[in-house]
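[1] got a sequence here, can you model it:
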Amino acid sequence: MILVVGGAGYIGSHFVKELVRSHNVVVLDNLSTGHRWAVDDKAIFVQGDLGDTQVVQQLFDSYQIEAVLHFAAYSLVGESVKDPLKYYENNVVATFNLLKLMKENSINNFIFSSTAATYGIPQVEFIDEQTPTHPINPYGHSKLMVEQMIQDFSKSYGLNYVILRYFNAAGADESGLIGEYHTPETHLIPLVLQHLLGQRESISVYGTNYDTPDGTCIRDYIHVTDIAKAHVVVLDQLLAGKKLNTVYNLGNGNGYSVKQVIDMCQKVTGKKANVQYVGSREGDPAILVANAEKIYNEFGWKAYQDLFRIINSAYKWHSNNVYSNQLE
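    Predicted coordinates for the structure are as follows:
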């Protein structure tokens, strides 16, 4: 049995959908940002908080857990600046308690969802795993703190881990049954699509004077299903007894500007966006693009879906579900 904490969230639910094809899965989620409808019916669902040690221990008592995958972090940068307590309590303290219970119950396989936010504002165009980590907000700090805890638990207690640093997750499952649904929404692609579907009056572009070909920020967008498949690949390695204990970047290795994303959304939908250009946001790097060659060289994993396929899948999801009351 595989335990997935945060398995009702955006990335977690897509991973569960992939994982139930080959493994028995139990999902723990408090539904604060996740959704019950997003969890595949083949998985066992338990509503509870990762910070509740009694709930976690009960899961360890009830199921023979072979590995734990952690998707249960708060992840809004702006919110983390306004309310760092919330982020350190959930992202750091609750994860520490999880790791402690794993140690006490001799559960040694762990995969952690980390983030490109740990790199802060890097001085290189293509970010590999050796790029120095200098996070610039509490969200990034909380993720890096957990990375350090994991590494220390590995050295002292034998924890076998993989840390996956995501770049910009986007898109939706090809079935159209699950996809990205946040309240509030902060990610560019769903914001643009919601606008083009009549849910927003306009779309704001923050800054047009960056040192990029069209003046807008460039980011690395990776399809959420590609992310999910990467987790399955490394999980199978851990379950086979491989001692990985390392960090992998997950990204496309290609950057797309804000203007390119908006143009592609217009192409996919056949609709014209009302774009409002406003001032740049403090701390926004001009370019953040992943070098994900390490995981490709070791396991043959790569992100296969390009920007058109990412946005097309997201549009299918949003156009089918954005008005539905079942999403609440």
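
[2] contacts and neighbour counts: CA atoms only from here.
    Noted.

[3] let me know the helix or strand that the residue most central in space within the chain is in.
    Geometric centre of the chain, nearest residue: Ile11, 5.2 Å, by C-alpha atoms, centre = their mean. Here Ile11 is covered by helix 10-19, with elements defined by DSSP states H and E.

[4] what number of residues lie near Leu288?
    Counted with other C-alpha atoms under 10 Å, residues neighbouring Leu288 total 29.

[5] from what I can see it touches Asp128, true?
    No - Leu288 lies out of contact with Asp128 (C-alpha atoms under 8 Å); the separation is 10.9 Å.

[6] so what sits against both of these two?
    Here Leu288 and Asp128 share no contacting residue, scored by C-alpha atoms under 8 Å, 6 or more residues apart in numbering.

[7] tell me the contacts of the residue nearest to the centre of the chain?
    Listed by C-alpha under 8 Å, 6+ apart, the contact partners of Ile11 are Phe71, Ala169, Val224, Ile227, Ala228.

[8] same deal with Lys229?
    Phe15, Glu18.

[9] ok, 10 Å please
    His14, Phe15, Glu18, Leu19, Leu235, Trp301, Lys302, Ala303 (C-alpha atoms under 10 Å, 6 or more residues apart in numbering).

[10] those into CSV, with extra columns for distance to Ser204?
    Shown next, in CSV, are those (distance: C-alpha to C-alpha, whole Å):
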residue, distance to Ser204
His14, 28
Phe15, 31
Glu18, 34
Leu19, 37
Leu235, 39
Trp301, 34
Lys302, 31
Ala303, 28
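
[11] quick one more, to check against the first:
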Amino acid sequence: MILVVGGAGYIGSHLVKELVEKEDVVVLDNLSTGHRSAVDNRAIFVKGDLGNEEDLQMVFRSYPIKAVMHFAACSLVGESVIDPLKYYQNNVASTLTLLKVMLKFKVKNFIFSSTAATYGIPDVALIDESSATTPINPYGQSKLMVEQILSDLSTSDGLKYVILRYFNAAGAHESAEIGESHDPETHLIPIVLQQLLGLREKVSVFGSDYDTPDGTCIRDYIHVTDLASAHILALKALLTGKKSAEIYNLGNGLGYSVKEVIETCERVTGVKANIEMADRRQGDPARLVASSNKIFSELGWKAERNLEKIIADAWKWHQNQKY
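    Modelled structure (predicted):
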């Protein structure tokens, strides 16, 4: 049985929907940002807190857990700057509690949902796993701290892990049963689609004078189902002994500009967006795109779904919501 921590959240729930086809799954989530309705009914759901040792021990006593997939984290960059203690408490301290209980119950297979924010502002066009890790905010720093802890526990206790770093998960399950639902919403694609549905007055574009072909920032977007498949491949590699301590980037290798994303949303939906040009945001690099060559060569994974598919699936889900 696989324990998915944070399995009611956006990426976690999409992973669970795919994973239940292959494994028995138990989900632990405190529903602070996740949604109970997003958890596939074939999975066992336990409402509990990652930082509560009693909640965790109950799960490990009750179910034959053979691996843990960890998605539970605070993930808003801006908030992490304002309230770093929240991020270090939830993302680092609570993860330490999870790891402590895992080792107590002799469960030593761990998949960690990390972030390409660990790289900070890289000086390369395409970020690979050898790029320097110099995070510029507490969110990225908290994830990098956990990565170091995993490395140390691999040496001391034989913990086996795979770390997956990525930027912008996007889209929705093609069934339109689950999708991206955050409060507040800070991600570009759902913001644009909400504006096209009449739920927002405008879409703000922060900066149009970057050193990019159209002047707007370029970012890496991956369909959330592609992310789920990468996590499942990583789990298989771990359980079969193919990998024991590995880091992989997940990216599309291309990147899309803010302008390209908006134009694709307009093309897919047939609705024109109301755009407002705004000043640059502090700390926004011109280009952040990750290379996935390593995971492709070692595990055979690549992003299969393009930007149009990402937006089409997201649009279908948004149209089904009762706002």
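
[12] need the TM-score between these chains.
    The TM-score (TM-score structural alignment, normalised by the length of the second structure) is 0.99; 323 aligned residues with a C-alpha RMSD of 0.7 Å.

[13] count the residues that sit near the residue nearest to Arg36 of the second structure when sequence neighbours are not counted.
    Distances taken as C-alpha to C-alpha, 6 or more residues apart in numbering put Ala8 closest to Arg36 of the second structure, at 5.9 Å, once the chain neighbours are dropped. Look at Ala8 of the second structure: counted by other C-alpha under 10 Å, it has 30 neighbours.

[14] now do the helices in the stretch 51-200 of the first structure.
    Counting by DSSP state H, counting those that start in this stretch, the stretch 51-200 of the first structure has helices at residues 53-62, 77-82, 84-87, 94-104, 138-157, 188-196.

[15] in the second structure, what stretch matches the last one?
    By that I understand helix 188-196 of the first structure. On the second structure, the counterpart of helix 188-196 of the first structure by TM-score structural alignment is residues 188-196.

[16] average offset of that stretch relative to the first structure?
    Stretch 188-196 of the second structure: mean distance to aligned residues in the first structure after superposition is 0.2 Å, counting by mean C-alpha distance after the TM-score superposition for the first structure.

[17] report the distance from that stretch to the chain centre.
    19 Å (C-alpha atoms, centre = their mean, to the nearest Å).

[18] please apply the same query to stretch 51-66 of the second structure.
    Chain-centre distance of stretch 51-66 of the second structure: 24 Å, with C-alpha atoms, centre = their mean.

[19] which residues in the first structure does it align to?
    Counting by TM-score structural alignment, stretch 51-66 of the second structure corresponds to 51-66 in the first structure.

[20] contacts for that stretch, please.
    Stretch 51-66 of the first structure is contacted from outside by 1-3, 5, 24-28, 30, 46-50, 89-98, 100-102, 104-110, 238-239, using C-alpha under 10 Å, 6+ apart.

[21] residues in contact with the closest residue in space to Glu177 of the second structure that isn't next to it in sequence?
    Residue nearest to Glu177 of the second structure in three dimensions, not counting chain neighbours: Trp317, with 7.0 Å by C-alpha to C-alpha, 6+ apart. Shown in contact with Trp317 of the second structure (C-alpha under 10 Å, 6+ apart): Gly171, Ala172, His173, Glu174, Ser175, Ala176, Glu177, Ile178, Gly179, Glu180, Ile311.

[22] give the equivalent position in the first structure for the last one.
    Using TM-score structural alignment as the criterion, the counterpart of Ile311 of the second structure in the first structure is Ile311.

[23] what about Ser13 of the first structure, neighbour count?
    Other residues close to Ser13 of the first structure by other C-alpha under 10 Å number 28.
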